[in-house]
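predicted model and sequence below, questions to follow.
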Amino acid sequence: MEQAGPRSAHGSAGAGTPDIRTEAVRVPAQPQAADVDRERHAAPGGTGVRGEHTHSEAPIPRPRAESARPVVQRASVRGQILDALRAALVAGELAPGEVYSAPVLGERFGVSATPVREAMQQLALEGAVEVVPNRGFRVVERGTRELAELAEIRALIEVPVMLRLARTVPAARWAELRPLADATVRAASLGCRATYAESDRAFHRAVLALAGNSQLVRIADDLHRRAQWPLVGGPATRGRADLVADAAEHTALLEALAAQDLPVVQSLVREHFAGA
């Protein structure tokens, strides 16, 4: 998968790091004491990460035009912010090792710090970020070893399932999933990493759902999401051609599944995971 390059603690890009080329959000002025007190008591239970310092924090780039999200609505604000943060993480706009505060991220999305903090806490539970007391949240730094381990685990879980499905699912059912495979090709042609990541997971969820095991789908999707996070020291993005080639493997997999070609199914799935 595509990876984002490392940054220093103050947000300066390391040597050779691609320029994101997006507009930075200005750092808001520090709130007054009364505002801080209101924010502290507004959080559930009066606890959580508070007093994040923003004066030395790196500016946050706005999403690229092709991956821009709609303006956040009142309904399900936390869920929308969580989706937006996940997209920014996958796109490399939240760099590994960098610390981000809820107030600055809130300004980026036009909401208060509270729903951002709640969404970041969920990302912390997922292992994408870690809490930095009195500062905010640091994006976890991951290396190629972790990515290889995730690929191995995914193969151990999904290969046997897909081989069983290849033997039992009628060809007509695989044909019904062709629109999802085509959607990944269209997303890849846009060159937008976040959009492709969503369509990629949707395709794999649909395939595994035919096994009739919701727990399997949930676990596999979590592993898949983690495999899409950026790596330290890796390239900021994969080229459009790489994404299109990755998406083409979905079509090839459907054809192998429909033909009950078990050796090809096994080979395609393992190679797909290794190159994700």
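Structure's in. What do you need?

CA atoms for contacts and neighbours, from now on please.
OK.

and for the host helix or strand of residue 256, what's in contact with it?
Using DSSP states H and E, residue 256 maps to helix 240-258. Defining contact as CA atoms under 8 Å, 6 or more residues apart in numbering, one finds that helix 240-258 is touched by 162, 165-166, 169-172, 174-175, 177-178, 181-182, 184-185, 188-191, 196, 200, 203, 262, 264-265, 268-269, 272, 275-276.

so how far is residue 274 from residue 182?
Distance of residue 182 to residue 274, given as CA to CA, to the nearest Å: 21 Å.

okay, helices next: where are they in the stretch 151-276 of the chain?
Ranges of helices in the stretch 151-276 of the chain, per DSSP state H, counting those that start in this stretch, are 171-176, 178-190, 193-209, 214-227, 240-258, 262-274.

is it true that residue 95 touches residue 139?
Yes: if you go by CA atoms under 8 Å, residue 95 and residue 139 touch, sitting 6.5 Å apart.

comparing those two, which residue is more hemmed in?
Shown here are residue 95 and residue 139; by other CA atoms under 10 Å, residue 95 has more neighbours (30 against 22).

using the three-state scheme, assign that one.
coil (DSSP: H, G, I helix; E, B strand; the rest coil).

wait, doesn't residue 202 sit right on residue 181?
No: in this structure residue 202 lies outside contact range of residue 181 using CA under 8 Å: 9.2 Å.

who's more crowded, the two?
Between residue 202 and residue 181, counted using other CA under 10 Å, the more crowded position is residue 181 (23 against 16).

alright, now check it against this:
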Amino acid sequence: MGGHLKQSHLITAQERLRDQVAHALRAALISGELQPGRVYSAPALAADFGVSATPVREAMLDLAREGLVEPVRNKGFRVTEVSERDLDQYAELRALIEVPTVGAVTRSATREQLEGLRPVAEEIVACAGAHDLIGYLDADRRFHLALLALHGNDRLVETVGELRKRSRLYGLTALDERGLLVASAREHLELLDLMTAGDAAAAEACMARHLGHVRDLWADEDH
């Protein structure tokens, strides 16, 4: 029995490492450290992370299922290139889903539920100000998905989560250096203020503008 217990702990630890590596790889993709079109080997990435190649290969397979990378036989994984057309379509889908949902949540959520998101919105601004790009991306993801979750449709939240993964930002470091991240971060607080004031139309307009700015950032850095 003890052997089984020990083995289950080991599996949990391996799965956790795989998830941690996948998270780190996503962050590297989003920040542009891993570049579109380039091939990366699991052993080389494992050496960078200071782990064995196995969790890196497993994490890369997770990313391949999400369409972020593609396996290259005997070489490793190529970072998927996202075209302008792809980005336009992802942005359109997000707007179609998120803009009306923000209006619906404004009308249905309690003030307490909305105010519960304020610490995360403030965390986004703080991370942008501190040039903490990974923290910024993580807080931004948590804010948007938690806001959508107030609508009560789990599939909707999952769908937007997938769209966010596929429409990752490139060159975030350059955007940070130009001071554009802080302005984008503050839009989350503006959105929350409009929602707590009960102004659904203005909240929808703010979300549409915010998503438009995000798409503009992709265009700035992709080409």
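It's in. Everything quoted here is computed from the prediction, not taken from an experiment.

could I get the helices of the stretch 151-276 of the first structure as TSV with distance to residue 79 of the first structure?
Shown next, in TSV, are these (distance: least, CA to CA, whole Å):
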stretch	distance to residue 79 of the first structure
helix 171-176	30
helix 178-190	23
helix 193-209	15
helix 214-227	16
helix 240-258	27
helix 262-274	28
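
residue 134 of the first structure is nearest to which of the ones you listed?
helix 214-227 (26.3 Å; CA to CA).

hang on, the earlier thing: for the helices of the stretch 151-276 of the first structure, which one sits closest to residue 104 of the first structure?
Of all the helices of the stretch 151-276 of the first structure, helix 193-209 comes closest under CA to CA, at 21.5 Å.

so where is that closest one in the second structure?
Aligned by TM-score structural alignment, helix 193-209 of the first structure falls on residues 133-149 of the second structure.

what does stretch 123-131 of the first structure give?
Mapping stretch 123-131 of the first structure onto the second structure (TM-score structural alignment) gives residues 63-71.

contacts for stretch 7-22 of the second structure?
Residues contacting stretch 7-22 of the second structure (CA under 8 Å, 6+ apart): 49, 55, 56, 58, 59, 60, 62, 63.

name all residues that make contact with the fifth one.
Looking back up the chat, that one is residue 59 of the second structure. By CA under 8 Å, 6+ apart, the contact list for residue 59 of the second structure reads 18, 19, 21, 22.

wait, what's in contact with the aligned partner of residue 112 of the first structure in the second structure?
Matched to the second structure by TM-score structural alignment, residue 112 of the first structure sits across from residue 52. Residue 52 of the second structure sits next to 43, 46 when contact means CA under 8 Å, 6+ apart.

now residue 52 of the second structure: how far from residue 207 of the second structure?
Distance of residue 52 of the second structure to residue 207 of the second structure, computed by CA to CA: 42 Å.

next: residue 11 of the second structure.
On the measure of CA to CA, residue 11 of the second structure and residue 207 of the second structure end up 42 Å apart.

more neighbours, these two?
residue 207 (22 against 11).

out of everything not next to it in sequence, what's closest to the more buried one?
Closest residue to residue 207 of the second structure apart from its sequence neighbours, by CA to CA, 6 or more residues apart in numbering: residue 99 at 5.8 Å.

give me the neighbour count for the one you found.
Neighbour tally, residue 99 of the second structure, other CA under 10 Å: 21.

can you tell me which residue in the first structure aligns to it?
With TM-score structural alignment as the criterion, residue 99 of the second structure matches residue 159.

same deal with residue 85 of the second structure?
Counting by TM-score structural alignment, residue 85 of the second structure corresponds to residue 145 in the first structure.

repeat for residue 213 of the second structure
In the first structure, residue 213 of the second structure lands on residue 275 (TM-score structural alignment).

quick check: that match vs residue 170 of the first structure, distance?
For residue 275 of the first structure, the distance to residue 170 of the first structure equals 28 Å [CA to CA].

before we move on, what about residue 107 of the first structure?
Counting by CA to CA - residue 107 of the first structure and residue 170 of the first structure are separated by 51 Å.

quick one, which of these two is more surrounded?
Here residue 107 of the first structure and residue 170 are set side by side on neighbour count (other CA under 10 Å), and the busier one is residue 107, at 17 against 14.

helix or strand next in line after the helix or strand harbouring the more buried one, which one?
Per DSSP H and E: residue 107 of the first structure is located in helix 102-109. Going down the chain from helix 102-109 of the first structure, the next helix or strand is helix 113-126, by DSSP H and E.

quick check: angle from that following helix to helix 102-109?
Inter-element angle recorded for helix 113-126 of the first structure and helix 102-109: 110 degrees (by axes from the mean of the first three to the mean of the last three CA atoms, to 10 degrees).

and the residue located most distally from the centre of the first structure, how far is that from residue 199 of the first structure?
The centre of the first structure is farthest from one residue, residue 34, which by CA atoms, centre = their mean lies 36.0 Å away. Going from residue 34 of the first structure to residue 199 of the first structure by CA to CA gives 45 Å.
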